[in-house]
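1. Predicted structure and sequence below. I'll ask about it afterward.
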Amino acid sequence: MGALKEMAAYDLGALVLNEVVKRAGVDPVQVDEVILGQSYQSGEYVNIARMSLLKAGWPDSIPGITLDRRCCTGLDVICFAAMMIQSGNADIIVAGGVESMSTTEFYIPGDIKWGIGGRKGMPRGHGDLSIWGIPFYDRIQRARVMSQPEERYGILPS
């Protein structure tokens, strides 16, 4: 996959965190919060912000928050950090994003032979409803429900 495929995401995050404070001339003790965005958290990488700051050797008194908004996570992390500073809840926040597509878990349901929805009509993964499937499936179902009056009665929904 790539030169960094064997490197854990939190190891890479730790390197970046230490380089950021070094370049900014800030002691990690002064950091009020670490906020990182990561879209594909897995069992090994939950709360990548906290794991990265601890791996970097920063004080364990610094909280770490991980946000996941898929396509807009990077912008949300910056906005979240700005709001904390504007509200007076923090002075120095390290905010950014991290992803490791080489280590992303991807589950394929056992009943895939029945199609994407499986036998029960709902995308499934790892024994439970898949995180990515629910909003997508919900939109499809809403579109079907909204189009039924048109198809059945030839009228537009109000």
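-> Cool, got the structure.

2. Please make it C-alpha for all contacts and neighbour counts, starting now.
-> OK.

3. Strands of the protein, start to end?
-> 33-37, 64-67, 93-97, 124-125, 128-129 (DSSP state E).

4. For residue 17, which of those strands is the nearest?
-> strand 93-97 (7.7 Å; C-alpha to C-alpha).

5. mind putting the strands of the chain in JSON lines, distance to residue 52 and mean neighbour count included?
-> Shown next, in JSON lines, are the strands of the chain (distance: least, C-alpha to C-alpha, whole Å; neighbours: other C-alpha atoms under 10 Å):
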{"stretch": "strand 33-37", "distance to residue 52": "9", "mean neighbour count": "25"}
{"stretch": "strand 64-67", "distance to residue 52": "9", "mean neighbour count": "20"}
{"stretch": "strand 93-97", "distance to residue 52": "11", "mean neighbour count": "20"}
{"stretch": "strand 124-125", "distance to residue 52": "27", "mean neighbour count": "21"}
{"stretch": "strand 128-129", "distance to residue 52": "28", "mean neighbour count": "10"}
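
6. can you redo these as CSV with distance to residue 19?
-> Listed next are the strands of the chain as CSV, based on distance: least, C-alpha to C-alpha, whole Å:
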stretch, distance to residue 19
strand 33-37, 14
strand 64-67, 17
strand 93-97, 11
strand 124-125, 37
strand 128-129, 39
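
7. next, the one to line up against it:
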Amino acid sequence: MNSSDPIVIAGMARTPMGGFQGELAPLAAPQLGAVAIAAALERAGVPAAEVGEVVMGCVLPAGQGQAPARQASFGAGVPESVGCTTINKMCGSGMKAAMFGHDLLAVGSAEIVVAGGMESMTNAPYL
């Protein structure tokens, strides 16, 4: 990519907002992330096999298992060979993931990046 190539958002998706202990309660954050990733790729017309990197924000990864971004990526059908990074920057996690995605594209480290955020407040540990 050179400086004259634009960086564009080709697709986006989100899950519905559910209530605490509501309809989405059985789904962990990586499962919700997988749904959003798969839908965004479908809307963009991009096969999962063409993704070069996945960067996902997650504020409360406790109890989500190892590498929530990788779990979401696998759930969306992205190949195991694709690098995945989970960002925890509190309320700015999803935005920071998008910023990192931009930077990966700008320096030519990837041509197609999935970036976003995922959370399940119902499944967050409460003491």
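-> The structure has been received and is ready for your questions. Here the structure is a predicted model, which means the values were calculated and not measured.

8. what TM-score do we get after superposing?
-> The TM-score (TM-score structural alignment, normalised by the length of the second structure) is 0.78; 107 aligned residues with a C-alpha RMSD of 1.3 Å.

9. Pull the number of nearby residues for whichever residue in the first structure pairs up with residue 25 of the second structure.
-> Aligned by TM-score structural alignment, residue 25 of the second structure pairs with residue 5 of the first structure. Residue 5 of the first structure sits with 12 neighbouring residues when counted by other C-alpha atoms under 10 Å.

10. about what we covered before: looking at the strands of the first structure, which is closest to residue 79 of the first structure?
-> Here strand 93-97 is closest among the strands of the first structure (C-alpha to C-alpha), at 9.6 Å.

11. equivalent range in the second structure for that closest one?
-> By TM-score structural alignment, strand 93-97 of the first structure lines up with residues 113-117 in the second structure.

12. Please apply the same query to stretch 136-145 of the first structure.
-> By TM-score structural alignment, stretch 136-145 of the first structure lines up with nothing in the second structure.

13. Over to stretch 66-78 of the first structure?
-> Under the criterion TM-score structural alignment, stretch 66-78 of the first structure matches residues 86-98.

14. which helices and strands does the longest helix seen in the second structure pack with?
-> For the second structure, the helix with the greatest residue count under DSSP state H is helix 29-44. Judged by 3 or more C-alpha pairs under 8 Å, 6 or more residues apart in numbering; DSSP states H and E, helix 29-44 of the second structure is in contact with helix 68-75.

15. check the fit of the helix it packs on onto the first structure and give the mean distance.
-> In the superposition against the first structure, helix 68-75 of the second structure averages 1.0 Å from its aligned positions (mean C-alpha distance after the TM-score superposition for the first structure).

16. quick one: contacts of that helix?
-> The contact list for helix 68-75 of the second structure, computed with C-alpha atoms under 8 Å, 6 or more residues apart in numbering, reads 29-35, 37, 54-58, 61, 79-80, 83-86.

17. For the closest residue to residue 104 of the first structure other than its chain neighbours, the count of nearby residues, please.
-> In this structure, residue 104 of the first structure finds its nearest non-sequential neighbour in residue 40, 6.2 Å apart by C-alpha to C-alpha, 6 or more residues apart in numbering. For residue 40 of the first structure, the neighbour count with other C-alpha under 10 Å is 18.

18. dump the residue contacts of the counterpart of residue 40 of the first structure in the second structure.
-> Structural alignment (TM-score structural alignment) places residue 40 of the first structure against residue 60 in the second structure. Neighbouring residues of residue 60 of the second structure by C-alpha under 8 Å, 6+ apart: 88, 119, 124.

19. I'd like these as CSV, with neighbour count and distance to residue 41 of the second structure appended.
-> Formatted as CSV, those follow (neighbours: other C-alpha atoms under 10 Å; distance: C-alpha to C-alpha, whole Å):
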residue, neighbour count, distance to residue 41 of the second structure
88, 18, 23
119, 22, 19
124, 16, 27
